[in-house]
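Peer 1: Sequence and computational prediction follow.
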Amino acid sequence: MKLSDFDFDLPETLIATRPAVPRTAARLLLAEGPGIEDRQVADLPDILRPGDVLVLNDTKVMPVHLDGARHRDSAQGPVTARIRVNLLEPLPDGRWTALLKPLRKLREGEEIVFAPGFAARFEGVEGDHAILHFDLEGEDFDTALETAGAMPLPPYIAARRAPDAQDMTDYQTVFARQRGAVAAPTASLHFDRALLDRLEAAGVEFVHVTLHVGAGTFLPVKVDDITQHRMHSERGEITAEAAERLNRARAEGRRVIPVGTTALRLIESAANEDGTLAAWQGSTDIFITPGYRFRVTDGLMTNFHLPKSTLMMLVSALMGADTIRNIYRHAIDTGYRFFSYGDSSLLLPETGAGARKVAQRS
């Protein structure tokens, strides 16, 4: 398939720059097979079945957008330059990869100061990224980052407005607990505590997994032949308890529904050929395109994705390319809000992994 197969025209007015308030007031496009129904996220307890399992990504977004300054003496006197930093990923030795602007103003070994007592040394460039070594580590680093940093909003929001204090709440899930992401698992942003309680009372089960979403999630596909695209890698973990609960649900014929493409990619990466899971930890660069056979997934709750993105390919693999084109056409025609702060969808294909397992058993 070609990249152009996943393109569509999206009016800029449908790109959300703030979430719905309250979170559960967001619209929810319910797609069961080819059928489409317009609902709200708040309706989930009435839509899901008792025994359904929602797989939640409990990664916590770090406020990795930093504004700093470097100071240099010159013949004309001290010179100060503003440096914008977006941290990308921690390295095993305590350093960080980062994007710096403007990179050309820095010399190797120079210090960037973000706040009193919080600075980093620029150690050069490796590949496409700068390398920073901070003067703090552990809890001291975490505390300083929480104070000095801002949420790393996606490019399509950051181009329209700067991050602010409200994003510290809006761009974090209510069940976030494992620090490590530089982007949010945005389908999960629609949940609040009251909705989780209502779902639990309705018999819906929650299983937590962790995939630390990286900045690579926003990288565009640059090749027309999608088989030549190199997928970014992200770190994740599934505990033994989470694996056992998912295995039990599948054995009992209950639906496993990841909330977000990050949770889906993680469980599909860890699953054996027969769909069983065990404790798993590592990195995944799984690239799901039409033709992929889902091993665990029976449905997916997800926001509306960018044209020509790997996530458009993933949802096309789950629902079928023609069905997804119809879903997105309906979403655009009826004014659904798109991307990270936008509305959501619940995609339930006619034959999920669990349905196939039950059919094979019978």
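Peer 2: Arrived safely. What you are looking at is a predicted structure, and each value in this text was computed from that prediction instead of being measured. Residues are numbered from 1 along each chain as shown.
Peer 1: can we go C-alpha only for contacts and neighbour counts from here?
Peer 2: Noted.
Peer 1: Could you pull out the strands in the stretch 151-300 of the chain for me?
Peer 2: 178-181, 205-212, 234-238, 256-258, 280-284, 300-303 (DSSP state E, counting those that start in this stretch).
Peer 1: and residue 57, which of those is closest to it?
Peer 2: strand 205-212 (5.1 Å; C-alpha to C-alpha).
Peer 1: Pull the distance from the closest one to the chain's centre.
Peer 2: 13 Å (C-alpha atoms, centre = their mean, to the nearest Å).
Peer 1: again with stretch 72-88
Peer 2: Distance, centroid of stretch 72-88 to centroid of chain: 33 Å (C-alpha atoms, centre = their mean).
Peer 1: Then stretch 285-293?
Peer 2: With C-alpha atoms, centre = their mean, you get 17 Å for stretch 285-293.
Peer 1: Not counting it itself, show me its contacts.
Peer 2: 231-234, 265, 269, 310, 313-314, 316-318, 320-321 (C-alpha atoms under 8 Å, 6 or more residues apart in numbering).
Peer 1: Tabulate these (TSV), appending neighbour count and distance to residue 329.
Peer 2: TSV is the format used below for those (neighbours: other C-alpha atoms under 10 Å; distance: C-alpha to C-alpha, whole Å):
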residue	neighbour count	distance to residue 329
231	16	27
232	16	28
233	18	31
234	22	31
265	21	25
269	20	30
310	24	18
313	24	16
314	21	17
316	21	14
317	18	17
318	27	17
320	17	14
321	19	12
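Peer 1: Save these as a markdown table, and put in distance to residue 154 too.
Peer 2: Formatted as a markdown table, the contacts of stretch 285-293 follow (distance: C-alpha to C-alpha, whole Å):
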| residue | distance to residue 154 |
| --- | --- |
| 231 | 18 |
| 232 | 16 |
| 233 | 18 |
| 234 | 17 |
| 265 | 20 |
| 269 | 25 |
| 310 | 16 |
| 313 | 20 |
| 314 | 19 |
| 316 | 23 |
| 317 | 24 |
| 318 | 25 |
| 320 | 27 |
| 321 | 26 |
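Peer 1: from those residues, which single one is nearest residue 101?
Peer 2: Once C-alpha to C-alpha is applied, the member of the contacts of stretch 285-293 that ends up nearest residue 101 is residue 232, at 22.1 Å.
Peer 1: also this one, for the comparison:
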Amino acid sequence: MKLSKFNFELPSELLAEYPAEHRDESRLMVLNRKEKTIEHKMFKDLINYFDEGDLMVLNDTKVFPARLYGEKEKTGARIEVFLLRELNEEQRLWDVLVDPARKIRIGNKLFFGEDESLVAEVIDNTTSRGRTLRFLYDGSYEEFRKRLNDQGETPLPKYIKRAAEPEDIERYQTIYAKNEGSVAAPTAGLHFSKHLLKRLEIKGVDFANLTLHVGLGTFNPVEVEDLSKHKMDSEQIHIPEQATKLVNNALDNKKRVCAVGTTAMRALESSVSSNNRLNTFDGWTNKFIFPPYDFGIANCMVTNFHMPKSTLMMMTSAFAGHDFLKEAYEEAVKEKYRFYSYGDAMLIL
């Protein structure tokens, strides 16, 4: 499959700058793969497509305030630091991206906060924009993480041109977020409200939680025409025994197993057995899913509308069928659905 197959014209005004006023009142496009039908609903109508014993698989990762602004020693130049992953808790080592990168070299120190009490030293270059920082902080680890969180901002995607606002702290987080570690939200889950989850629970729908910590690699552009040559960055996943029991029981009983988001789907497909059952897992995945692909676990999926040529669109295309998804995206543009992180949703049955 070629990269050019995933290009389409996306008007800039369809990129959602803000979320819907109420989580479950975003729009929902429903795709039926068997009947090749497209329906236009509200997200809260999702409940009508699930019955007792069906299962939703949720990614319970929690976004941390990964974007910091510091000043370079001596020059006072303002530097954006985007925290990617913690490398060593004891030594306070972090993988980060810096901007502008040309100004940041090994040995430079960066100062954060008005009192400049949080200091980091650059100890390595990892990529053109990547650096390894050692934070120089003498307090306890808990105090250090609190200081990082206090200094950080909600890491809204770059396409959102406005600054992060107080409301984003809550809205750029699923209501079931639990395990901190993501630099971006698993956005399909942003549409679920407490009320909708409770209604689904009353109806008898089950929920299985797993964790995939979303890294920026998910959003890296694909720069090769032959998709088989693209390499995904690794992301950390944890699939507990309770989740495997729920998933495998639902499959054994021929119920719906719905992956809520591409991250949940990627985690499931990273730990599937030869007989299409889920295994427990604790580790990393760099799995890249694009058409053609045979999915082993989930038989339905909730996802957002993705950017042209993105790996997220490619996975969705593999699940929905390339031609059918192309038709759905053309319909979405025509009907002015909102795209990307704060945008509308799609249910693929």
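Peer 2: It's in. Just so it is clear, the model here is predicted, and its values are computed rather than measured.
Peer 1: Can you calculate the TM-score here?
Peer 2: Taking TM-score structural alignment, normalised by the length of the second structure as the basis, the two superposed chains have a TM-score of 0.94; 340 aligned residues with a C-alpha RMSD of 1.3 Å.
Peer 1: thinking again about what came up before, between the strands of the stretch 151-300 of the first structure, which one is closest to residue 21 of the first structure.
Peer 2: Using C-alpha to C-alpha, the nearest of these to residue 21 of the first structure is strand 300-303, at 16.1 Å.
Peer 1: Could you tell me how far the closest one lies from the centre of the chain?
Peer 2: Using C-alpha atoms, centre = their mean, the offset of strand 300-303 of the first structure from its chain centre is 11 Å.
Peer 1: Give me the residues contacting that strand.
Peer 2: Contacts of strand 300-303 of the first structure (C-alpha under 8 Å, 6+ apart): 186-187, 257-261, 264, 338-340, 342-348.
Peer 1: That strand vs the second structure, mean deviation?
Peer 2: Mean deviation of strand 300-303 of the first structure relative to the second structure after superposition (mean C-alpha distance after the TM-score superposition for the first structure): 0.3 Å.
Peer 1: The following helix or strand past that strand vs the second structure, mean deviation?
Peer 2: Following strand 300-303 of the first structure in sequence order, the next helix or strand is helix 310-319 (DSSP states H and E). Using mean C-alpha distance after the TM-score superposition for the first structure, helix 310-319 of the first structure ends up 1.2 Å from its aligned counterpart in the second structure, as a mean over the superposed pairs.
Peer 1: Can you name the next helix or strand after helix 310-319 of the first structure?
Peer 2: Criterion used, DSSP H and E; the element after helix 310-319 of the first structure is helix 321-333.
Peer 1: in the stretch 51-200 of the second structure, which spans are helices?
Peer 2: Shown for the stretch 51-200 of the second structure, the helices assigned by DSSP state H, counting those that start in this stretch span residues 141-151, 166-171, 194-203.
Peer 1: closest one to residue 83 of the first structure among the strands of the stretch 151-300 of the first structure?
Peer 2: strand 178-181 (22.0 Å).
Peer 1: List of residues touching that closest one?
Peer 2: Residues contacting strand 178-181 of the first structure (C-alpha under 8 Å, 6+ apart): 58, 59, 60, 61, 62, 210, 211, 212, 213, 214.
Peer 1: Swap in 7 Å and give it another go.
Peer 2: 58, 59, 60, 61, 62, 212, 213, 214 (C-alpha atoms under 7 Å, 6 or more residues apart in numbering).
Peer 1: Among the contacts of strand 300-303 of the first structure, which lie within helices?
Peer 2: 261, 264 (DSSP state H).
Peer 1: So how do I select the buried members of the contacts of strand 300-303 of the first structure in ChimeraX?
Peer 2: Only the buried entries of the contacts of strand 300-303 of the first structure go into this ChimeraX selection, using 16 or more other C-alpha atoms under 10 Å:
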select :186,187,257,258,259,260,261,264,338,339,340,342,343,344,345,346,347,348
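Peer 1: need the strands for the stretch 1-150 of the first structure, in chain order.
Peer 2: 27-32, 35-40, 53-57, 59-61, 65-74, 77-90, 96-101, 111-115, 118-126, 129-134.
Peer 1: can you put those in CSV and add mean neighbour count and distance to residue 239 of the first structure?
Peer 2: Below are the strands of the stretch 1-150 of the first structure laid out as CSV (neighbours: other C-alpha atoms under 10 Å; distance: least, C-alpha to C-alpha, whole Å):
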stretch, mean neighbour count, distance to residue 239 of the first structure
strand 27-32, 22, 30
strand 35-40, 15, 32
strand 53-57, 26, 12
strand 59-61, 25, 14
strand 65-74, 16, 30
strand 77-90, 16, 22
strand 96-101, 19, 26
strand 111-115, 21, 36
strand 118-126, 17, 33
strand 129-134, 21, 31
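Peer 1: Now render those as JSON lines, adding distance to residue 359 of the first structure.
Peer 2: Below are the strands of the stretch 1-150 of the first structure laid out as JSON lines (distance: least, C-alpha to C-alpha, whole Å):
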{"stretch": "strand 27-32", "distance to residue 359 of the first structure": "18"}
{"stretch": "strand 35-40", "distance to residue 359 of the first structure": "22"}
{"stretch": "strand 53-57", "distance to residue 359 of the first structure": "19"}
{"stretch": "strand 59-61", "distance to residue 359 of the first structure": "34"}
{"stretch": "strand 65-74", "distance to residue 359 of the first structure": "49"}
{"stretch": "strand 77-90", "distance to residue 359 of the first structure": "43"}
{"stretch": "strand 96-101", "distance to residue 359 of the first structure": "47"}
{"stretch": "strand 111-115", "distance to residue 359 of the first structure": "58"}
{"stretch": "strand 118-126", "distance to residue 359 of the first structure": "51"}
{"stretch": "strand 129-134", "distance to residue 359 of the first structure": "49"}
